[in-house]
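Colleague: fold the following and give me the result.
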Amino acid sequence: MAHIIIVGNEKGGSGKSTTSMHVATALSRMGHRVGTLDLDLRQQSLGRYLENRRAYCSANGLTLATPHFMQLPEIAEQDVPQGVNPQDHRLSIAVEMLEADHDFVLIDCPGSHTRLSKLAHSMADTLITPLNDSFVDFDLLARTRPEDGAILGPSVYSEMVWSARQSRAEAGLPPIDWIVTRNRLGSQQMHNKRKVGEALGKLSKRIGFRVSHGFSERVVFRELFPRGLTLLDLRDIGADRLNLSNIAARQELRDLITVLNLPDVQVKF
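Modeller: Coordinates of the predicted model:
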């Protein structure tokens, strides 16, 4: 069975698609067979990213390790089992098809609560939740008291993950390994950065997730998307000398893949 990685957060702009693309491509470059799905059926940021990659490689005669991307299959109404939601059935069929010949299946979820996203979370072996380093994003995980920052209780997204965990437990499946990654960290030890870090540390022990640094705010990420490239492809396109920012970003990706502790993955970049 393939190991299923879900990248989810109910808030847009947290870096889910950038994280999805870099994790999936890094695994592909290390020789693993990776299948991907994008459950943001309208925007399809991950799908567009991979489409840009194929177009860029074709136009420049390049062969770059690329994850397999699959659209949700169209299912005729009469082929949906009685009592089963059609969207649920489409996702289940897609995952079954990808699991058959891939080591990893990575699913990029939309920045909103949808039925498909909820079902995908219940499939997760590993859940990555990118989070901008602010209390605006933190509010999706937990409610806090403004006077002293005390945690009052889990918020909407944490409750959804809890529901997914219960569904897996009832099915006799292993627990979800949940990693919250702090994206767009400032370079200086600012007061807000420290407070968010302390709050995440307390909450992680309370509701059961691991905290990791993600990607800092860098111009390079905005430049890579139109060509479908990742940090690991820069030397392949002739960038023999990487600037310090790019080197630091590659190290962030290396650290993230290491923290994920995925089965049979030895970080080799």
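Colleague: all contacts plus neighbour counts: C-alpha atoms, from now on.
Modeller: Noted.
Colleague: who touches residue 151 in this structure?
Modeller: Residue 151 makes contact with 142-145, 199, 203 under the criterion C-alpha atoms under 8 Å, 6 or more residues apart in numbering.
Colleague: the residues you listed: which two are farthest apart?
Modeller: Greatest spatial distance among these (C-alpha to C-alpha): 145 and 203, at 13.6 Å.
Colleague: who has more neighbours out of those two?
Modeller: Between residue 145 and residue 203, counted using other C-alpha atoms under 10 Å, the more crowded position is residue 203 (19 against 10).
Colleague: so which bits of the helix or strand containing the more buried one are buried?
Modeller: Under DSSP states H and E, the secondary-structure element containing residue 203 is helix 191-207. Neighbour-count burial for helix 191-207 flags 193, 196-197, 199-200, 203-204, 207 (criterion: 16 or more other C-alpha atoms under 10 Å).
Colleague: that helix packs against which elements?
Modeller: Applying 3 or more C-alpha pairs under 8 Å, 6 or more residues apart in numbering; DSSP states H and E, one finds that helix 191-207 makes contact with helix 135-138, strand 151-154, strand 210-213.
Colleague: dump those to CSV, plus distance to residue 35.
Modeller: Below are these laid out as CSV (distance: least, C-alpha to C-alpha, whole Å):
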stretch, distance to residue 35
helix 135-138, 29
strand 151-154, 32
strand 210-213, 24
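Colleague: next up, for comparison:
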Amino acid sequence: MRLLLNLNYAEAFITLYSCSAESVRKSLQFAELLKIACTRNRLSLDCKEMEQNLDTLVNRIYEDGLQKARKEAEDILSQAHAQAEEIVKKARGEADSLVSKAKSESDYMKQSTESELQLASTQALSRLRTEIISILSERVLSDSVKQAALDPQFIQQMVLELGKNWKEDGPVSLELTLPEALRSRVDSGFEAAIKKELDGLSIDFRDISAGFQVQKKGSSFQLDFTDESLKSLLKPYLRKITVERFFSKSGN
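Modeller: Model prediction:
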């Protein structure tokens, strides 16, 4: 009876500590100690039966420990798989994010480059158009204006028109400055035609390229109709005509 109680106590002790590998090891050691105690005390219970019972307990402990170890291993593997899947999922998410970011940056760079190219193209076209207009205007004005500004008849008509406008305010005497190049081309008829309409006229020749300058006698206010002044005056009108003729149809 005493041995049976000891065995029950041993079984309870083994069950209590059978939840880990260390517990299995301790339980097996305890079973071995029981065997030794049985032998030394020469208990009346048949030792063979005792050994069988102890073997049964040992096997039970082993199986319980093995199952526990397997379960722990399965739990560890399951956790490892879950962690691995989470890592892979996170890595894929980060990869997708990087790809999306790279694509966004690529699209932005593409759009930015296209915008810059479009702006550069527009600016280059605008500069080219301006240069073309300037070249055309300069060539047309340089030849036409200088030719007209060195024509005595053209100058005579201009002076007469100015004189008539000033004459509305009273008698007018003009001081006319002409290019030195016209000295040989301005005859007495030129001066007589102007004096016929005005009250007085004095002509002076100076070193101007073409055109003329005129002012009322005794006044410091002078009108400049030299070729350069005429070109500056006519350029805006010629530019408008050039744009309408050469660029309006293209939409530029």
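Colleague: after superposing, what score do the chains get?
Modeller: The TM-score (TM-score structural alignment, normalised by the length of the second structure) is 0.25; 100 aligned residues with a C-alpha RMSD of 5.4 Å.
Colleague: of the contacts of residue 151 of the first structure, which is the nearest to residue 180 of the first structure?
Modeller: Of all these, residue 180 of the first structure sits closest to residue 203, with 10.8 Å by C-alpha to C-alpha.
Colleague: between the buried residues of helix 191-207 of the first structure, which sits nearest residue 220 of the first structure?
Modeller: The nearest one, if we look at the buried residues of helix 191-207 of the first structure relative to residue 220 of the first structure and count by C-alpha to C-alpha, is residue 193, at 22.6 Å.
Colleague: quick check: longest helix of the second structure.
Modeller: Taking DSSP state H as the assignment, the helix of the second structure that covers the most residues is helix 47-149.
Colleague: tell me which residues of the next helix or strand after that helix are tucked away?
Modeller: Beyond helix 47-149 of the second structure on the C-terminal side, the first helix or strand identified by DSSP H and E is helix 152-167. Judged by neighbour count (16+ other C-alpha under 10 Å), helix 152-167 of the second structure contains these buried residues: 152, 155, 159-160, 163, 166.
Colleague: just want the angle from helix 152-167 of the second structure to helix 47-149.
Modeller: Using axes from the mean of the first three to the mean of the last three C-alpha atoms, to 10 degrees, the inter-axis angle of helix 152-167 of the second structure relative to helix 47-149 is 90 degrees.
Colleague: ok, residue 82 of the second structure to residue 69 of the second structure distance?
Modeller: Using C-alpha to C-alpha, to the nearest Å, we find residue 82 of the second structure at a distance of 20 Å from residue 69 of the second structure.
Colleague: and these two? which has more neighbours close in?
Modeller: Counted by other C-alpha under 10 Å, residue 82 of the second structure and residue 69 do not tie: residue 69 has more neighbours, with 15 against 12.
Colleague: surely residue 121 of the first structure meets residue 91?
Modeller: No - the pair formed by residue 121 of the first structure and residue 91 falls short of the contact definition of C-alpha atoms under 8 Å, at 11.8 Å.
Colleague: and the two? Which one has more around it.
Modeller: Just comparing residue 121 of the first structure and residue 91: by other C-alpha under 10 Å the higher neighbour count belongs to residue 121, 27 against 20.
Colleague: next, the contact list for that one, please.
Modeller: The neighbours of residue 121 of the first structure, taking C-alpha under 8 Å, 6+ apart as the test, are 6, 8, 127, 161, 164.
Colleague: 6 Å instead?
Modeller: Counting by C-alpha atoms under 6 Å, 6 or more residues apart in numbering, residue 121 of the first structure touches residue 164.
Colleague: give the next helix or strand downstream of the helix or strand hosting it.
Modeller: When elements are defined using DSSP H and E, residue 121 of the first structure is found to belong to helix 115-122. Note on helix 115-122 of the first structure: by DSSP H and E, the next helix or strand toward the C-terminus is strand 126-132.
Colleague: tell me the helices and strands packed up against that next one.
Modeller: Packed against strand 126-132 of the first structure by the contact rule (3 or more C-alpha pairs under 6 Å, 6 or more residues apart in numbering; DSSP states H and E) you find strand 3-7, strand 177-183.
Colleague: dump these into JSON lines; add distance to residue 50 of the first structure and mean neighbour count as well.
Modeller: Below are these laid out as JSON lines (distance: least, C-alpha to C-alpha, whole Å; neighbours: other C-alpha atoms under 10 Å):
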{"stretch": "strand 3-7", "distance to residue 50 of the first structure": "16", "mean neighbour count": "24"}
{"stretch": "strand 177-183", "distance to residue 50 of the first structure": "22", "mean neighbour count": "22"}
